[in-house]
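**Student:** just the structure for this:
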Amino acid sequence: MRDLIIEKLYEFTKKPYQKFFKKGIPWNITPSQLIQYNQDSLGFHLGCFLLKYNFEMQPKLEDHDIIHVLTNTQVAVTDEIGMQYFLLGNGKRSMYLYMVITIGTLFYPFQMKYFIRNYKRGKMAHRIHDLDFLKMLTLPLTALRTTFNII
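**Tutor:** Next up, the predicted model:
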């Protein structure tokens, strides 16, 4: 039931967040195009991630899926919350992030060790939350993880 509530909150808030808070231009690239990149590239792995979960990239929210790939984060609700903890540790500050962390912590207090572990991972990593990932799609995923100390 908790997962369903959080998923519905996400669906309810996604469109206003895209429209009023996210800047930039949608990438207009499909998973099929991404898997044409070199097999070691960030773009290829992003395409595989999207196809694995039968996702399409959400306009202006492409970075979210990239963070999944870079941090090797799955898509369960607690994983999504953990990823927000990673981003908090990495220096990201946004109303949306605080909302997810607050609600997630209240709904899943028994996952605090997991959340704190992700926060610490974000602290140890070099700042990634505001990079221009579109320009990085051809770069090797392992090199990016190493360069930005994403463990």
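**Student:** could you use CA atoms for every contact and neighbour count after this?
**Tutor:** OK.
**Student:** quick one: contacts of stretch 108-121?
**Tutor:** With Cα atoms under 8 Å, 6 or more residues apart in numbering as the contact definition, stretch 108-121 has outside contacts at 78, 81-83, 85-90, 105, 150-151.
**Student:** please generate a structure for the following sequence too, so the two can be compared:
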Amino acid sequence: MDKYHKQVDELRKLEKGTLGKEIADCLDNHNLTLVPKYESHDLKHVLLDFKMTAEDEIRMQAFMIGNGNYSIPSFTIFFFGTLLLPDLWMTFYSDFKNGRNTVPVSEWTVEEYAFRPINELRTELAKPKQENINSIDMKRFTQLTAMTAIIAGIFGMLFCLPYLFSSNMADLVGAGFPFVGGAILVVGGLLTLSNISKGNKESQQVISTIANAG
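**Tutor:** Next up, the predicted model:
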């Protein structure tokens, strides 16, 4: 039995109502097991009560982006989800807002929280985040600018895309440069958000270390 199958077996033995037991039940119900480096992904599905469906996967990514998890996989899933499911935009926006009003969970791990009652953890999630407004104004401005660049770049690329298949050289040249420019905006925005997310995680680790030392 490999490490992750053994870990799921240990989760099955936990008391009913704990996060770990709920994760094990969810995996068993879908004939799944923990995937290396993606254990926390299953934790979030169970903790945040998002089902193991394509629609709820997109909803969860909208929540996580609002929660401060600015990763390339999250943005990729969310972007294609909004393109394929425009009728759910308001639902995605609601999930995004819920993520903004919830304590950060991107660093939560199965090992750390498996033994905790899931209802207790969900109550903790609902507590308002304590933020220093003055210290985060610039960070929020940077985030907004990066997201604006991503959106502008995506729309620019989509607008130019049909012309890239034209047989007219003028169309190809005219659309090629804006398309590349849009791609640069998207990549730059994603890198900026990724760096901000890394900074947030490092800050959380420092705070956690200080708290444990105290």
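**Student:** that older thread, now the contacts of stretch 108-121 of structure 1: which count as buried?
**Tutor:** Thr78, Ile81, Gly82, Met83, Tyr85, Phe86, Leu87, Leu88, Gly89, Asn90, Thr105, Ile150 (16 or more other Cα atoms under 10 Å).
**Student:** now do the same contact list for the second one.
**Tutor:** This points to Ile81 of structure 1. Contacts of Ile81 of structure 1 were listed using Cα under 8 Å, 6+ apart, and they are Val100, Ile101, Gly104, Phe115.
**Student:** quick one: map the last one onto structure 2.
**Tutor:** Residue pairing (TM-score structural alignment): Phe115 of structure 1 is matched to Phe92 of structure 2.
**Student:** confirm that that match sits in a strand.
**Tutor:** No. Counting by DSSP: H, G, I helix; E, B strand; the rest coil, Phe92 of structure 2 is not part of a strand but helix.
**Student:** quick check: it vs Gly66 of structure 2, distance?
**Tutor:** 10 Å (Cα to Cα, to the nearest Å).
**Student:** same deal with Phe155 of structure 2?
**Tutor:** Distance of Phe155 of structure 2 to Gly66 of structure 2, computed by Cα to Cα: 21 Å.
**Student:** do the same with Phe75 of structure 2
**Tutor:** Distance, Phe75 of structure 2 to Gly66 of structure 2, by Cα to Cα: 11 Å.
**Student:** quickly list what's touching both of the two.
**Tutor:** Common contact partners of Phe75 of structure 2 and Gly66 (Cα under 8 Å, 6+ apart): none.
**Student:** tally of neighbours for whichever residue in structure 2 pairs up with Asp63 of structure 1?
**Tutor:** Mapped onto structure 2 by TM-score structural alignment, Asp63 of structure 1 lines up with Ser40. Ser40 of structure 2 has 19 neighbouring residues, counting by other Cα atoms under 10 Å.
**Student:** now do the same contact list for the residue nearest to Ser40 of structure 2 when sequence neighbours are not counted.
**Tutor:** Among residues not flanking Ser40 of structure 2 along the chain, Thr109 sits closest, at 5.4 Å (Cα to Cα, 6 or more residues apart in numbering). With contact set as Cα under 8 Å, 6+ apart, Thr109 of structure 2 has these partners: Glu39, Ser40, Leu43.
**Student:** what number of residues lie near Glu11 of structure 1?
**Tutor:** 11.
**Student:** nearest the geometric middle of structure 2, what residue?
**Tutor:** In structure 2, the centroid-proximal residue (Cα atoms, centre = their mean) is Met64; its distance is 3.6 Å.
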